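J.: Have a look; sequence and predicted model below, questions after that.
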Amino acid sequence: MNGPVVVGVDGSPSALAAVGAAAQEASLRGVELRVVHAFLWPAMHAPPRPSPLGPLTGALHETVERIVADAVERARSQASGLPVSHAVVAGEASTVLQAQSRRAQLIVVGHRGYGGFAELLVGSTAVHLSAHARCPVMVVRGRPEPAGPVLVAVDGSPGGQRAIAFAFLEAVLRGTDLVALHAWSTWTDHGEHALGRPVDVVDLVGDVDRLRQEEEQVLTEALAGQREQYPGVTVRPRLVRGRTRPALIEASANAQLMVVGARGHGGFTGLLLGSVSQAALHHAHCPVTVVRSDL
């Protein structure tokens, strides 16, 4: 796909950090960076107008111009020669950026901007886009390890293959290793409806070594196709016995990027974001890219 990398900006420090990450992504991919600012009159505390989407004038115009100009300047300082375009679009940020995602190859946003509830670890725009955008969404958060690997969560679900493919591509573009982490446990909730409690699978099969071998096979098979496509990528499979969310959060401390699917096995099928992707968005120590399986 030859679409641009799109970054949403609102003048917040988080958004400016996202601009830097987006500029890097656009430069690595050899595509245009598109800086997009969405505005609503009430959110900007502007005087009432005959139309809430009327032309930008006066102080509001100066504010918006400064936000966009600062973002463009940051992008060009991060990647010399990078083609950068910009747009100011009337509307709510989530809606505007979701529309932009239809022709983008990646949307980049900060983990939280201005507005909303200060106690939230990640803003509503980041969560909404991760669930609804028509391209992968990178949420810039934490302090990435510049020399670290790309980290991808592997659960063996068919939907997770797009996230794995994206992670391999990122490892190629960044010239770094790929850590593929698959967490497993002998405990499962699958039998809870029948037995009224979680079940220890060892009680059913009686062989923890066999379970470990089966989970290792899940990890191997999940990576096989992409390993063939990207033979130059150094892949470090990690099989972890324990819960997926804490294992990923811990591993993210040494990564430059985490990649997760929007949802995998388990959970409630009606939810667009699973518990693992939600936990990553809220707690990862590095930027997180969420890749939906239906893109």
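T.: Nice, I can see it.
J.: contacts, neighbours, all on C-alpha from now
T.: Will do.
J.: Strands of the stretch 1-150 of the chain, start to end?
T.: With DSSP state E, counting those that start in this stretch as the criterion, the stretch 1-150 of the chain has strands at 5-8, 33-39, 84-90, 106-110, 137-140, 150-153.
J.: Touching the fifth one from outside, list them.
T.: Contacts of strand 137-140 from elsewhere in the structure, counted by Cα atoms under 8 Å, 6 or more residues apart in numbering, are 14, 17-18, 21, 106-111, 126, 129-130, 281, 286-291.
J.: What residues does the nearest residue to residue 147 once chain neighbours are set aside make contact with?
T.: Closest residue to residue 147 apart from its sequence neighbours, by Cα to Cα, 6 or more residues apart in numbering: residue 256 at 7.0 Å. Each residue near residue 256 by Cα under 8 Å, 6+ apart is listed here: 144-151, 286-287.
J.: Among those residues, the buried ones, what's the ChimeraX command?
T.: What follows is the ChimeraX syntax selecting those of these that are buried according to 16 or more other Cα atoms under 10 Å:
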select :144,145,148,149,150,151,286,287
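J.: if you look at the contacts of residue 256, which of them are in helices?
T.: The subset of these located in helices under the criterion DSSP state H is empty.
J.: Mind picking the two most distant members of the contacts of residue 256?
T.: 147 and 287 (14.0 Å; Cα to Cα).
J.: Against that first model, consider the following:
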Amino acid sequence: MNAPMPTRSPVVVAVDGSPSSADAVAWAAAEAGRHGLPLRLVHVCVPPAVTDPVGRDIWLDPLSSQGGHLLAEADDLAQRVHPGLRTCSELRHGFAAAQLLDAAADAAVLVTGHRGLGGFEGLLLGSVSGAVAAHARCPVVVVRGEAVTGGPVVVGVDGSPAGDAAIEFAFEQASTRGTGLLAVHAWSDVAYAGAWIPVPFVADWDALARDEERLLAERLAGMGEKYPEVVVERAVVRDRAARVLGSRSAGAQLVVLGAHGRHLLTGLGMGSTTRALLHHSRCPVAVVRT
């Protein structure tokens, strides 16, 4: 149902005609329906890499025509997922990541597939998906893995400002989905197995574990009162975050992460754990920044 976009922040989804894009459209339509938000379908026509303006113009009409067809198909899919959903379509020209970031300037969430039509065989994450996840101001959901309706929402808790924003987003997602929340805090970024460690340090493992449990409790404080309907399970694990969250993503509806954690180098768009999950998660991944 193409109509003028209402003033409420929309769910924005990238459309490129790939199977991954179709999964993203279906996920975005369901998300918009759950929250009572409009859906904005965006297709970007990428101009050919030619220097002759005449040569570029020859391609614009067929690219635009194909884009309009893809948007119409995406809108039809969105209506099948959530009949009566308010939608609008945008056909843009330019570089895909830049245009999607601009289209999502007022978005509640930006949704992409994990790879588009132009990816190399075997590529786990497309360049456009990675770019928007690293630089969008709104939460970004990269749709991958299996569609699961009965599992929990999983959130990685690391004590960073972006991690706190991820906790809020995860609780809201669990609430609207009517499911539980699994809050995971993995507190070892170092592989200790087989390493030489001073005996006094080894004796403090229990104390360190208690400190990490307190950190998790502090970060979740207040969420239970705000979302009393959400049943919360806590997991404090002495392991690498990417490995733990990757394992917990199996059977989950969504994994939610901050854009970067406590150890981010200045200027980087995403932390190593977030990048790893975008490549290897078995379910959709939401990347949230402050």
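T.: That came through, no problem. These numbers were taken from a predicted model, which means no experiment stands behind them.
J.: TM-score for these two?
T.: Here the TM-score for the pair of chains, by TM-score structural alignment, normalised by the length of structure 2, is 0.90; 281 aligned residues with a Cα RMSD of 2.4 Å.
J.: for structure 1, what spans make up the helices?
T.: 13-29, 58-78, 93-100, 124-132, 161-174, 192-195, 201-205, 208-229, 244-251, 275-283.
J.: Could you provide those helices in a markdown table, with additional columns for distance to residue 184 of structure 1?
T.: Below are these laid out as a markdown table (distance: least, Cα to Cα, whole Å):
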| stretch | distance to residue 184 of structure 1 |
| --- | --- |
| helix 13-29 | 32 |
| helix 58-78 | 40 |
| helix 93-100 | 34 |
| helix 124-132 | 25 |
| helix 161-174 | 18 |
| helix 192-195 | 18 |
| helix 201-205 | 11 |
| helix 208-229 | 7 |
| helix 244-251 | 7 |
| helix 275-283 | 13 |
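J.: what would these look like in CSV with distance to residue 268 of structure 1 and mean neighbour count?
T.: Output for the helices of structure 1, formatted as CSV (distance: least, Cα to Cα, whole Å; neighbours: other Cα atoms under 10 Å):
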stretch, distance to residue 268 of structure 1, mean neighbour count
helix 13-29, 31, 22
helix 58-78, 39, 16
helix 93-100, 24, 20
helix 124-132, 14, 22
helix 161-174, 20, 21
helix 192-195, 14, 10
helix 201-205, 21, 12
helix 208-229, 22, 15
helix 244-251, 16, 18
helix 275-283, 9, 21
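J.: and residue 235 of structure 1, which of those is closest to it?
T.: helix 208-229 (8.0 Å).
J.: can you redo the strands of the stretch 1-150 of structure 1 as CSV with distance to residue 204 of structure 1?
T.: Shown next, in CSV, are those (distance: least, Cα to Cα, whole Å):
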stretch, distance to residue 204 of structure 1
strand 5-8, 49
strand 33-39, 53
strand 84-90, 57
strand 106-110, 44
strand 137-140, 40
strand 150-153, 27
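J.: how far away is the equivalent of residue 109 of structure 2 over in structure 1 from residue 53 of structure 1?
T.: Under the alignment (TM-score structural alignment), residue 109 of structure 2 maps onto residue 106 of structure 1. Using Cα to Cα, to the nearest Å, residue 106 of structure 1 is found at 27 Å from residue 53 of structure 1.
J.: ok, those two, which is more surrounded?
T.: residue 106 (25 against 13; other Cα atoms under 10 Å).
J.: I figured the more buried one hits residue 136, correct?
T.: Yes - Residue 106 of structure 1 is in contact with residue 136 according to Cα atoms under 8 Å; the separation is 5.3 Å.
J.: list the contacts for the closest residue to residue 170 of structure 1 other than its chain neighbours?
T.: In space, residue 170 of structure 1 comes closest to residue 150 once its chain neighbours are excluded; the distance is 7.2 Å by Cα to Cα, 6+ apart. Counting by Cα under 8 Å, 6+ apart, residue 150 of structure 1 touches 167, 170-171, 176-179, 255-259.
J.: try it again with 10 Å
T.: 167-172, 174-180, 235, 252, 254-259 (Cα atoms under 10 Å, 6 or more residues apart in numbering).
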